[in-house]
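Undergrad: Could you work out the structure for the sequence below:
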Amino acid sequence: MTAPVLCAVAHAGGLAHGPWPMATAVLLAALLHAGRGRRGWPAAVAFGAAGALLLALGLSMVPGYGRLPWGIVSINVGKAIGGLAAAAMLPSAWHWNRRCTAIAALCLIAVPALGWAIGYLQWAPAALPALASFAVANAFGTVAEEWFFRRWVQDPLQRFGAVAAVAGTAVLFGLAHAAMGPVFMLLATLAGSAYAAVYRASGGSVWAAVALHLALNVTRVALFGG
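TA: Next comes the predicted model:
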């Protein structure tokens, strides 16, 4: 019942209005419960529908949800609620190893360096208070994105092999950021391949992918501003 409880808090704080947020939150909780840890087509349909609903929340397609201003950015309340609900209903343990460290180091160096080398990113270090507020706000969106792309995209693609799962997830992650322009989409695809690789190297720890995703976003803002 994580989603309805969080939605009620959002309503109380003026960050959700009308019937759609609570109706969506209740439906998401029901679908996650129906699809979690079960087999058969009813569970598969419920799980798929939960993923579609989580995607709709992430894309701000559910009316009634607002945004919470937070420092230099704002928090997408609907996306945050969806991500936290998924994390609560589909828990993942923390695992990290040397392979994860190697992948993370390569990602944290190569992706910003490429963006800077091609002139897409400009050196503009962020102030510490702004960086801290960004890290807190971005954590909510990162959890939502990683739970969706690992549980609903990468895990199902594993049946086609590890390479297909990592590559397919990376391409879809890049396409999800197409609105930011072709260069950002390319960088997102490269970053997405690292997130997917860390997820696999860690033995399926979504939190490992969250950690790398958040670290890269914070690194970008720390070195190149918003």
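Undergrad: CA atoms for contacts and neighbours, from now on please.
TA: Noted.
Undergrad: can you give me the helices in the chain?
TA: In the chain, the helices defined using DSSP state H lie at 2-12, 20-35, 41-58, 77-89, 98-117, 128-147, 155-157, 162-176, 182-201, 206-224.
Undergrad: Excluding chain neighbours, give the residue nearest to the residue nearest the centre of the chain in space.
TA: Centroid-nearest residue in the chain, with C-alpha atoms, centre = their mean: Glu145, separated by 1.5 Å. Taking C-alpha to C-alpha, 6 or more residues apart in numbering, and ignoring the residues beside it in sequence, Glu145 has Gly83 as its nearest neighbour in space, at 7.3 Å.
Undergrad: Next, the second sequence, to be compared with the first:
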Amino acid sequence: MKFDIITLSWICFFAGSLLVCFKNTLRAGWAVLLTAYALAFAGKEITFTGLGWLLLTAGTLLLAVRQHGWKQFALHGAFFVLSVLLFLHRLPGFNNLLVFDKVHFTPDAAPFTMYLNLDKPFNGFILFTCFGSVWYSHRPNAITLLKAIALPLIAIAAICLGTALLLHFVNWDPRLPANAWLWMLNNLLLVAVCEEAFFRGYLQGILGKQIFKGKSPYIPLFITALLFGLAHTTGGPALMLLAFIAGCGYGWAYNKGGMLASILTHFFFNVLHFFLFTYPMLAARH
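TA: Just a heads-up that it's a prediction; the model follows:
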């Protein structure tokens, strides 16, 4: 691996991504993340425009938690829109690092492209900063956490991967791809953490409890799972259906074991898919 300012920025970025997820290391995490973004700016991975979008996103949420009534509603709405744009990489100013360029993990697999993103994960960092104290308060013991992960994971693995096999979306194909460590690091810290903070922690947990206060917790769970499915439109109807089912499982894990349970359920499911089945999916047949 070539060691340069970009490599150093990503070492700091991964370290900060982990530290910011825990209450006792939140400040240290932000110190490391700010260093990472400074190095990324020096390496031209992010511009002043990109930094401006991140500051606007952070400011919107920080203001939202301090307001009430229509102002809070409007600010949460603005944060939601900015978050979606960051998730979809629609905001300018980011030159995310390409690490897998149309790679075929198996001959029958669709090409896989992966970037190390500076835009999308920021959403998770600011959410942990604002709501981490709420999420940290739910700390199940080891047995409860294991059950909260195992039961949803078994269910969605059986349903999603079984359905994917029946739809000829994937094949059984166990293997150990090259650079799997980089995929795992990215998938845990920049995908699972970020997506669970937004969908389960923020939409299902924070907003869901406010909007559907006193009603069944399954209402925000299913609505959030539906939004999670819609977020996977680029994969077509099959992927949207599978993402919805998986989202239900992640929401179940969140309700039973909190943020850590949903993150690990999400990550372990992705690991099963990556190592044991066609990844990301079978190539389209013409």
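Undergrad: returning to that earlier point: just checking, the residue nearest to the centre of structure 1 touches Leu84?
TA: No - the pair formed by Glu145 of structure 1 and Leu84 falls short of the contact definition of C-alpha atoms under 8 Å, at 10.6 Å.
Undergrad: Identify the residue of structure 2 aligned to the residue nearest to the centre of structure 1.
TA: When structure 2 is aligned by TM-score structural alignment, the residue opposite Glu145 of structure 1 is Glu195.
Undergrad: what does Ser133 of structure 1 give?
TA: Under the alignment (TM-score structural alignment), Ser133 of structure 1 maps onto Leu182.
Undergrad: Phe41 of structure 2 versus that match, what's the distance?
TA: Between Leu182 of structure 2 and Phe41 of structure 2 the distance, using C-alpha to C-alpha, to the nearest Å, works out to 22 Å.
Undergrad: what about these two, which has more around it?
TA: The residue with more neighbours, out of Leu182 of structure 2 and Phe41, is Phe41; 20 against 12, by other C-alpha atoms under 10 Å.
Undergrad: Now do the contacts for the more buried one.
TA: Contacts of Phe41 of structure 2 were listed using C-alpha atoms under 8 Å, 6 or more residues apart in numbering, and they are Thr47.
Undergrad: Quick check: the aligned residue for it in structure 1?
TA: Under TM-score structural alignment, Phe41 of structure 2 pairs with His11 in structure 1.
Undergrad: what about the helices of structure 1, which gets the closest to Gly71 of structure 1?
TA: For Gly71 of structure 1, the closest of these is helix 128-147, at 5.4 Å, according to C-alpha to C-alpha.
Undergrad: what helices or strands is that closest one leaning on?
TA: Helices and strands in packing contact with helix 128-147 of structure 1 are listed as strand 67-70, strand 73-76, helix 77-89, helix 206-224; criterion 3 or more C-alpha pairs under 8 Å, 6 or more residues apart in numbering; DSSP states H and E.
Undergrad: Pull up the aligned stretch in structure 2 for the third one.
TA: Put plainly, it is helix 77-89 of structure 1. Going by TM-score structural alignment, helix 77-89 of structure 1 lines up with residues 118-130 of structure 2.
Undergrad: and that stretch, how far from the chain's centre?
TA: 10 Å (C-alpha atoms, centre = their mean, to the nearest Å).
Undergrad: Which residues does that stretch contact?
TA: With contacts defined as C-alpha under 8 Å, 6+ apart, stretch 118-130 of structure 2 is touched by 17, 20-21, 26, 46, 50, 54, 57-58, 61-62, 65, 83, 86-89, 94, 96, 190-191, 193-195, 197-198, 202.
Undergrad: Just the buried residues out of those, in PyMOL syntax.
TA: Selecting just the buried residues from the contacts of stretch 118-130 of structure 2 in PyMOL takes one command, with 16 or more other C-alpha atoms under 10 Å as the test:
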select buried, resi 17+20+21+26+46+50+54+57+58+61+62+83+86+87+89+94+96+190+191+193+194+195+197+198+202
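Undergrad: what would the helices of structure 1 look like in JSON lines with distance to Gly71 of structure 1?
TA: Supplementary listing: the helices of structure 1 in JSON lines, determined by distance: least, C-alpha to C-alpha, whole Å:
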{"stretch": "helix 2-12", "distance to Gly71 of structure 1": "19"}
{"stretch": "helix 20-35", "distance to Gly71 of structure 1": "25"}
{"stretch": "helix 41-58", "distance to Gly71 of structure 1": "20"}
{"stretch": "helix 77-89", "distance to Gly71 of structure 1": "15"}
{"stretch": "helix 98-117", "distance to Gly71 of structure 1": "23"}
{"stretch": "helix 128-147", "distance to Gly71 of structure 1": "5"}
{"stretch": "helix 155-157", "distance to Gly71 of structure 1": "35"}
{"stretch": "helix 162-176", "distance to Gly71 of structure 1": "25"}
{"stretch": "helix 182-201", "distance to Gly71 of structure 1": "23"}
{"stretch": "helix 206-224", "distance to Gly71 of structure 1": "13"}
